[in-house]
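S.K.: please work out how this folds:
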Amino acid sequence: MSVASETPAVYPRTEATTPTRLRDRMRYDADTVHAILDEAFLAHVSFTADGVPHVLPLAFGRDGSRVYVHVSSGSHLATAVRHAGDDGLPVAFAVTHADGLVLSRSAFHHSMNFRCVIAHGPLRRVTDPDELAHGWSVLLEHLVPGRSTDARPPNRKEAAQTGLFALDLDRVAAKVRDHGLAAEEDGDLELPYWAGVIPLRTVAGPAQPDTGVGPVPDYLARWAAERA
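M.R.: Purely as a prediction, here's the structure:
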């Protein structure tokens, strides 16, 4: 099984992870990067295939300094990874949390509180049987801790239909905006327009059991209660 590189306390700054403006919003410490990833359910992976840009929303899971995604084996992404060979396919990987709407007195100064992580690197297909089993477990555990032992693993047909892919977090950084209004013009302060922040958050609703299943398992009930 391929072993993920040792997770650093702080990810190195690279050309790909250093913006041209608002650098004070950047975070390179692993704790912040990992927390943002671990709270997210959906990633967007962008890549170029045959000269055409693509972006896909994908479920993912993190294991140390590596993320796993899965996608149809016949997709543009899977095909591009195969054509890329052993070096892997260059991709950009992103997750974003919208934490609040920042409403200014002026249209220009409206903003949003957010936390995001963007990573760049080669995406490779996982072929080692041990890493395949581990990666699928990582994906399920990312969705709901405890889920990997409460679901049937993929069979051979399903594994052929859906590929598992890995990206090592070598060129990665977080960007965070977490404050209120910061750029009101002096001349706008007396205008009769409401201004402030509207917080946003993702919550879990009540479980909706399929027909024929028993009570909601304890691990799932606890997880949903924590996010209600």
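
S.K.: going by C-alpha atoms from here, please, whenever you check contacts or count neighbours.
M.R.: Will do.

S.K.: so K157 is in which element?
M.R.: helix 156-161 (DSSP states H and E).

S.K.: pull out the buried positions in that helix.
M.R.: Of the residues in helix 156-161, none has enough neighbours to count as buried (16 or more other CA atoms under 10 Å).

S.K.: show residues contacting it.
M.R.: For helix 156-161, contacts defined as CA atoms under 8 Å, 6 or more residues apart in numbering pick out 72-74.

S.K.: what's the next secondary structure element after it?
M.R.: Using DSSP H and E, the helix or strand that follows helix 156-161 in sequence is strand 162-168.

S.K.: returning to what we had before: in helices, which of the contacts of helix 156-161 appear?
M.R.: If you go by DSSP state H, the contacts of helix 156-161 have nothing in helices.

S.K.: give me the buried entries from these.
M.R.: Buried members of the contacts of helix 156-161, scored by 16+ other CA under 10 Å, are 72-73.

S.K.: tell me the one of the contacts of helix 156-161 nearest Y28?
M.R.: Of all the contacts of helix 156-161, S72 has the smallest distance to Y28: 32.1 Å, by CA to CA.

S.K.: let me see the contact set for that closest one.
M.R.: For S72, the contact set (CA under 8 Å, 6+ apart) comprises 78, 161-163.

S.K.: pull the longest helix from the protein.
M.R.: Identified as the longest helix of the chain according to DSSP H is helix 129-143.

S.K.: please enumerate residues in contact with that helix?
M.R.: Contacts of helix 129-143 (CA under 8 Å, 6+ apart): 1-2, 38, 41, 59-63, 68-69, 126, 147-148, 153, 164.

S.K.: list the buried ones in the host helix or strand of V33?
M.R.: Under the criterion of DSSP H and E, V33 resides in helix 30-39. For helix 30-39, the neighbour count (16+ other CA under 10 Å) marks 30, 32-34, 36-38 as buried.

S.K.: rewinding a little: and the contacts of helix 129-143, which two are the farthest apart?
M.R.: Top of the distance list for the contacts of helix 129-143 (CA to CA): M1 and F41, 25.2 Å.

S.K.: so which of the two has more stuff around it?
M.R.: Using other CA atoms under 10 Å, the more surrounded residue of M1 and F41 is F41, with 17 against 12.

S.K.: remind me which helix or strand the residue nearest to the more buried one when sequence neighbours are not counted belongs to.
M.R.: Among residues not flanking F41 along the chain, A59 sits closest, at 6.2 Å (CA to CA, 6 or more residues apart in numbering). Per DSSP H and E, A59 falls inside strand 52-63.

S.K.: another one to check against the first:
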Amino acid sequence: MSPSDSYPTTPRTTPRRHKDRILRDRRVIHDILDAAFVCNLGFVADGHPAVLPLMYVRLGDAVYVHGSPGGRPLSAAGQGGLDVCLAVTSIDGFVLARAAFNHSLNYRCVIVHGLAHVVEDTALKRRMFHTLIEKVVPGRLADTRPLTERELATTTVLELALNEATARIRAGGPKDTPEDLALPHWAGTVPVMLTTGAPIPADGQRGDAHLPGYLTEVDLHFRSTVATT
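M.R.: As a prediction, the model looks like this:
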């Protein structure tokens, strides 16, 4: 792997435990970020730690979140940037061991450290919104009213570069100790996946607003990209 294919190692991305689960491969990190929908953004506000769950999207080597300009992280970031830690996790399976102590989860996680900055470029903000909508439901953007300039102006977008990013992955079955292998308890992995249900129309739906094909012809479900057994 060439240096350009992976993100650099820094003191904040150097693990103390489970070093075998750490990956810095750019493609792996991008794939995990692109497959999930919600991140947890950690920061310090007024001297106290805070964490916010936010929708996000990746564009190139940066992650973008958005919200009201009056929100604590967004207003703080406008004062020269905000030091944050962003985490994204997808659960792929319940790992059931013979011993209670050895139960675990299969997961894919990305953690990013860095200074988040407010995006001033209107074209980039619009691209972020368009990409986010298409990420959630491909084909939806063309079936909506376009964003107005006012809507863009009243929404703050933060950009966090993936300069300090690592992936953490746990895959495979349980890891029982040798003395527990003869126990009569079932052990193995229960796969977990995110799926969509049947669309539910909104209140006041017009009679001529038919269910679009991108919701009926496409099987919208999101499966793990990492083997769970």
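
S.K.: just give the TM-score of the two.
M.R.: The TM-score (TM-score structural alignment, normalised by the length of the first structure) is 0.87; 217 aligned residues with a CA RMSD of 2.0 Å.

S.K.: quick revisit: so what touches the strand holding A59 of the first structure?
M.R.: For strand 52-63 of the first structure, the external contacting residues (CA under 8 Å, 6+ apart) are 37-38, 41-48, 67-71, 138-143.

S.K.: the second structure: strands as residue ranges?
M.R.: Along the second structure, counting by DSSP state E, strands occupy 22-23, 38-45, 48-59, 62-67, 82-96, 104-118, 156-161, 164-170, 188-191, 194-195, 221-222.

S.K.: could you export those to JSON lines, including columns for mean neighbour count?
M.R.: Listed next are the strands of the second structure as JSON lines, based on neighbours: other CA atoms under 10 Å:
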{"stretch": "strand 22-23", "mean neighbour count": "18"}
{"stretch": "strand 38-45", "mean neighbour count": "18"}
{"stretch": "strand 48-59", "mean neighbour count": "16"}
{"stretch": "strand 62-67", "mean neighbour count": "20"}
{"stretch": "strand 82-96", "mean neighbour count": "21"}
{"stretch": "strand 104-118", "mean neighbour count": "22"}
{"stretch": "strand 156-161", "mean neighbour count": "24"}
{"stretch": "strand 164-170", "mean neighbour count": "23"}
{"stretch": "strand 188-191", "mean neighbour count": "18"}
{"stretch": "strand 194-195", "mean neighbour count": "12"}
{"stretch": "strand 221-222", "mean neighbour count": "11"}
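
S.K.: okay if I get the ones you listed as CSV plus distance to T9 of the second structure?
M.R.: Formatted as CSV, the strands of the second structure follow (distance: least, CA to CA, whole Å):
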stretch, distance to T9 of the second structure
strand 22-23, 10
strand 38-45, 21
strand 48-59, 21
strand 62-67, 17
strand 82-96, 16
strand 104-118, 12
strand 156-161, 15
strand 164-170, 7
strand 188-191, 32
strand 194-195, 32
strand 221-222, 30
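
S.K.: which one of those lies nearest to D5 of the second structure?
M.R.: strand 22-23 (11.3 Å).

S.K.: so what does that closest one touch, helix or strand wise?
M.R.: Applying 3 or more CA pairs under 8 Å, 6 or more residues apart in numbering; DSSP states H and E, one finds that strand 22-23 of the second structure contacts strand 164-170.

S.K.: which one of the contacts of helix 156-161 of the first structure is nearest R105 of the first structure?
M.R.: Among the contacts of helix 156-161 of the first structure, and counting by CA to CA, the member closest to R105 of the first structure is S72, at 46.5 Å.

S.K.: which residue lines up with that closest one in the second structure?
M.R.: Under the alignment (TM-score structural alignment), S72 of the first structure pairs with S68 in the second structure.

S.K.: P90 of the first structure now?
M.R.: By TM-score structural alignment, P90 of the first structure lines up with D83.

S.K.: quick one: the strand holding A59 of the first structure to the second structure mean distance?
M.R.: With mean CA distance after the TM-score superposition for the first structure, strand 52-63 of the first structure departs from the second structure by a mean of 0.6 Å once superposed.

S.K.: whereabouts in the second structure does that strand align?
M.R.: Using TM-score structural alignment, the residues of the second structure aligned to strand 52-63 of the first structure are 48-59.

S.K.: can you give the distance of the matching stretch from its chain's centre?
M.R.: Here stretch 48-59 of the second structure is found 9 Å from its chain centre; the criterion is CA atoms, centre = their mean, to the nearest Å.

S.K.: likewise for stretch 155-173 of the second structure?
M.R.: Distance of stretch 155-173 of the second structure from its chain centroid, counting by CA atoms, centre = their mean, is 7 Å.

S.K.: ends of that stretch, what's the gap?
M.R.: Separation of the first and last residues of stretch 155-173 of the second structure by CA to CA, to the nearest Å is 44 Å.

S.K.: likewise stretch 147-163 of the first structure?
M.R.: Using CA to CA, the end-to-end distance of stretch 147-163 of the first structure comes out at 20 Å.

S.K.: kindly report the same for stretch 174-189 of the second structure.
M.R.: 7 Å.

S.K.: one more: stretch 171-180 of the second structure?
M.R.: Stretch 171-180 of the second structure end-to-end distance (CA to CA) = 21 Å.

S.K.: could you list the buried residues of it?
M.R.: So stretch 171-180 of the second structure, judged by 16+ other CA under 10 Å, has buried residues 171, 173-176.

S.K.: turn the residues you listed into JSON lines, including distance to A182 of the second structure.
M.R.: Putting these into JSON lines (distance: CA to CA, whole Å) gives the following:
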{"residue": "A171", "distance to A182 of the second structure": "23"}
{"residue": "G173", "distance to A182 of the second structure": "16"}
{"residue": "P174", "distance to A182 of the second structure": "14"}
{"residue": "K175", "distance to A182 of the second structure": "13"}
{"residue": "D176", "distance to A182 of the second structure": "10"}
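
S.K.: give me the mean distance between the helix holding K157 of the first structure and the second structure.
M.R.: Averaged out, helix 156-161 of the first structure is 4.0 Å away (mean CA distance after the TM-score superposition for the first structure).
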